[in-house]
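# Fold the following, please.
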Amino acid sequence: MFTTPLKPKNQQIATLLAFSLIPMSGFATDIYIPSLPTMAQNLGVSQLAVQLTLGMFLISYGVSQLFVGSLLDSFGRYRINLISLLIFAVASIVIANTANIYIIYAMRIVHGITVGAIVVSKRAYFVDVYKGDQLKNYLSMFSIIWATAPIVAPFVGGYLQNYFGWQANFYFLALFAVTILILELIFSGETIKQPMVFSLKKIASVYSSMIGTASFTLGIVMLGLSYSMVMVYNMTGPFIIEHELGLSPITAGYCSLLLGGAVMLGGFLGKATINKPFVKKLSVNLLLQCLFCLTMFGSVFFVENLYSMVFFAFIIHASSGYTFNTFFTFCLSRFPKNAGIASGLTGGINYVIVSFLSYGIIAAIPAKDQLNLTYSYAVLIILSLATMFIIFKQYNKAVKG
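You can find the predicted model right below:
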């Protein structure tokens, strides 16, 4: 049953199910973003302690992807995906029924590991099933589909928090996982055509080859920097809105919904310009991002309110979505023969970068006001410009060679 090949008649439904799981990492973080201030108060811990629940997830999610790809390429996608969905649901219920922050930390680590397996298996699904332009088209849709999480999840989470409390967010996640699990059992199946022999030496060789490819590794660094801009806001925005501006979790949810729409807009623009010159379009995008960050600095001295903060954040997040879409498509299609490992490395290194970088930035620049948020964006944009400069040099070297 757990190794039954995907039936051709179910391919369309299985593809929709795969797309529904692509944003799961975002749902697992973004749905309880409006609840962060309330969780800190109810659990009797500091802001930084409850923000660490996001960091724990990101670190475990990133690290698990570094290794799960080889398991998926050797033992298949389907069975590992089903087991992970079940464990994720159980961990969500445990979180909803505890007031111990350390148990929550442990379950968030479980969340990260299981979501890593789920998302990597579904990315590999597309490489297994589709080829050529159709595959390229689907891969370019990943960041767009992924962006539904920061749009929908905080919006839903804000209402769940307001009417039922923070625990409702985790019951919602459990229900979502169980529903998809049942549908996967009915409609999905195994898609890997030729499993790789599980040899540590061979796997290490593949990992080494991929990481040693400069364009691939630098692309992942850009993914981490672009998503860190979104995550820094996610970890600080609710505290600015609810504590500094005195507004409700529902308002925080609406703001996150709008900024999630910005990431999706950037993804659509990335898909629309998929055939444009690679370095040129990204250079223009980063320069625009830099310009608006400087404008955001200037605006703080004249006007500082919810509308100005969200306006500039929207533009910066849209630019981040554009960068993310472009590099994500490139990295995932770079090594089609080892789709699981390539997907795992792409997501894994990306989220390790995001977890350490975003948590480090909010620890150094606390969630205080729009000015501090601007400083956080500026640090990440400067790092992005430096990375793009290295990519540009690599590109010129390849052209001349």
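
# hey, let's count contacts and neighbours off CA atoms from now on
Noted.

# list the helices and strands the helix or strand hosting residue 325 packs on?
Following DSSP states H and E, one finds residue 325 within helix 306-332. Contacts defined by 3 or more CA pairs under 8 Å, 6 or more residues apart in numbering; DSSP states H and E place helix 306-332 against helix 132-146, helix 214-239, helix 249-272, helix 278-300, helix 339-364.

# Apply 10 Å and report the result again.
Applying 3 or more CA pairs under 10 Å, 6 or more residues apart in numbering; DSSP states H and E, one finds that helix 306-332 contacts helix 101-129, helix 132-146, helix 214-239, helix 249-272, helix 278-300, helix 339-364, helix 370-400.

# Kindly reformat those as CSV containing distance to residue 47 and mean neighbour count.
Output for these, formatted as CSV (distance: least, CA to CA, whole Å; neighbours: other CA atoms under 10 Å):
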stretch, distance to residue 47, mean neighbour count
helix 101-129, 12, 24
helix 132-146, 27, 18
helix 214-239, 8, 24
helix 249-272, 15, 24
helix 278-300, 24, 16
helix 339-364, 10, 24
helix 370-400, 16, 17
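
# Looking at those helices, spot the one closest to residue 307.
Nearest to residue 307, of all the helices and strands packed on helix 306-332, is helix 249-272, at 9.5 Å by CA to CA.

# what angle do the closest one and helix 306-332 make?
Relative orientation of helix 249-272 versus helix 306-332 (axes from the mean of the first three to the mean of the last three CA atoms, to 10 degrees): 40 degrees.

# chain center to helix 249-272: distance?
13 Å (CA atoms, centre = their mean, to the nearest Å).

# list the helices and strands it packs on?
Counting by 3+ CA pairs under 10 Å, 6+ apart, helix 249-272 packs on helix 24-30, helix 36-43, helix 132-146, helix 148-164, helix 214-239, helix 306-332.

# how far does the fifth one sit from the chain's center?
On the basis of CA atoms, centre = their mean, helix 214-239 sits 9 Å off its chain's mean C-alpha point.

# Please give the structure of this sequence too, so both can be compared:
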Amino acid sequence: MTQPEAPDFHPAATWTRPVWLLAALLATLASLGPFAIDTYLPAFEGIAQGLATTPVHLQQTLSGYLLGFSVMMLFHGALSDSFGRRPVVFVGLAVFALASVVCATAGHVGVLIAGRVLQGMSCGAGIVVGRAIVRDLFAAVHAQKLMSQITLFFGVAPAIAPIIGGWLFDWFGWRSIFWFLALVASAVLVLAARTLPETLPPERRQPFTPLALSRGYWQVVSDKRFLLLTLAAGVPFNAMFVFILSAPMLLGHHLHLAPTQFFWLFCWGISGIMGGAWASGRLAGKISREKQVRWGFGILLAVSLANTLYHYAMPATVFSAILPVGLIGFGWSMLAPCVTLLVLDRFPARLGMASSLQACLASLSNAIVAGVIAPIAMASVAGLAFVSFLLAFAGWACWKGYRIDVRRGQRAAV
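Now for the predicted structure:
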């Protein structure tokens, strides 16, 4: 028995432009964070030379960015629940543009680190608030279609960011990358100011007081179904992400590919995510969310298990190592929009806060995989495949736990 969905409605009263335009705008807001990471990576060596610093010190520009991103991720949604969606988006974009200028004009690595921290603290607003806006405007089928379109557009950023960063570095030097980011944030700010509606009316806003916030956070994090759903969406992403994190070892050491050939893994993985997002949008309204999630997990588990069995029995090839990554990405992005909407539906009065905590927990799982699991698993292709299967299985187990709890609640209500 499936959980009843919220009634669908047409959002013409609050969004009169083409829905794809809203999807592109929200995807751009969500992509700003990953884009700010991937764009400057090709210039690492040039930045180190330009600022006369060491790679160890320069690495702190990435660590500081991720730290600021993770900390503020907890607060963007709560702020939008209290002050509205538009102000949080606008302030986030303005601060990001200012931080990019700080980075572009930095004469010392300490200033660059400070600018990167500020970038990280501001860019998460787009990811968190964008999800809340989707649920403010749409219900059921429309929300799933829009979330799928956002994922589809979102997949483009990781593919083009390193290319743009490399071009800018070669043509104009490393500072041009941060000037470019400042320009992008400013352009998106102008576009958002002209087109993005305020989707949270004053009567639905929450008080911004320590007591109200603490009660809200506790209400969300103590909800078992929220935690299970959040893990069901966030943990399986790492079944693909572990291969991306291990790319230098996987592609360079195990598969003996040149750095110029690394793009095959990234392009195929991104293609899988975009394909799954497209399939999710096409299936919206035709099958239930729960059935679509089962299909997504079915693909994840089948591919990751077959990948594990093959690589423990047979030597790895470029084809055998890269093909499963895209298929795993397909399965994850097929289920992710549905599970994300189920997460937000748990707290309709606290959409921003729920989105914040979901994003924060997902970032935490990514950090654990990046810092602990991937370094251990990357010793062999078979080890990576096995860890990928375990992560997919863990996500499926959380989903099953959620469904069991729902059925238990339905029986108790009879």
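
# TM-score, when you put one on top of the other?
Superposed pair, TM-score by TM-score structural alignment, normalised by the length of the first structure: 0.80. Supporting alignment: 388 aligned residues with a CA RMSD of 3.6 Å.

# Out of the helices and strands packed on helix 306-332 of the first structure, flag the one nearest residue 330 of the first structure.
helix 214-239 (7.8 Å).

# superposed on the second structure, where does the closest one end up, distance-wise?
Helix 214-239 of the first structure, aligned to the second structure and superposed, deviates on average by 3.1 Å (mean CA distance after the TM-score superposition for the first structure).

# of the helices and strands packed on helix 306-332 of the first structure, which approaches residue 160 of the first structure most closely?
Closest among those, using CA to CA: helix 249-272, at 9.2 Å.

# what angle do that closest one and helix 132-146 make?
Using the same axes, to 10 degrees: helix 249-272 of the first structure against helix 132-146 is 160 degrees.

# and the angle from helix 249-272 of the first structure to helix 148-164?
170 degrees.

# Residue 320 of the first structure -> the second structure?
When the second structure is aligned by TM-score structural alignment, residue 320 of the first structure is paired with residue 332.

# ok, how many other residues are close to that match?
32 (other CA atoms under 10 Å).

# Who are the contact partners of it?
The contact partners of residue 332 of the second structure, by CA atoms under 10 Å, 6 or more residues apart in numbering, come to 232-240, 272-273, 276-277, 293, 295-300, 326, 392.

# The same query, at a cut-off of 7 Å, please.
Counting by CA atoms under 7 Å, 6 or more residues apart in numbering, residue 332 of the second structure touches 236-237, 296, 300.

# In CSV: those, plus distance to residue 150 of the second structure.
Output for these, formatted as CSV (distance: CA to CA, whole Å):
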residue, distance to residue 150 of the second structure
236, 19
237, 16
296, 18
300, 21
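
# out of those residues, what pair is the most spread apart?
So, the contacts of residue 332 of the second structure by CA to CA: farthest apart are 237 and 296, at 11.6 Å.

# dump the residue contacts of the nearest residue in space to residue 75 of the second structure that is not next to it in sequence.
Among residues not flanking residue 75 of the second structure along the chain, residue 356 sits closest, at 6.7 Å (CA to CA, 6 or more residues apart in numbering). Going by CA under 7 Å, 6+ apart, residue 356 of the second structure touches 73-77, 128.

# now residue 198 of the second structure, what's its secondary structure?
Classification of residue 198 of the second structure using DSSP: H, G, I helix; E, B strand; the rest coil returns coil.

# now for it: what does it line up with in the first structure?
Per TM-score structural alignment, residue 198 of the second structure is aligned with residue 190.

# Next, count neighbours for its match.
18.

# do residue 202 of the second structure as well
12.

# and it, how far is that from residue 65 of the second structure?
Residue 202 of the second structure sits at a distance of 33 Å from residue 65 of the second structure (criterion: CA to CA, to the nearest Å).

# before we move on, what about residue 258 of the second structure?
Distance from residue 258 of the second structure to residue 65 of the second structure, by CA to CA: 29 Å.

# re earlier: which of the contacts of residue 356 of the second structure lies closest to residue 399 of the second structure?
residue 128 (22.1 Å).

# OK, contacts around residue 398 of the second structure?
Residue 398 of the second structure makes contacts with 228-229, 231-232, as judged by CA under 7 Å, 6+ apart.

# one more time with 10 Å
225, 227-233, 235, 404.

# do the same with residue 288 of the first structure
Counted by CA under 10 Å, 6+ apart, residue 288 of the first structure has contacts 282, 294, 315-316, 319.

# which two from those residues end up farthest apart in space?
282 and 294 (18.5 Å).

# Please report the number of neighbouring residues for the residue mapped onto residue 65 of the second structure from the first structure.
Residue 65 of the second structure maps onto residue 57 in the first structure, with residues paired by TM-score structural alignment. Look at residue 57 of the first structure: counted by other CA under 10 Å, it has 26 neighbours.
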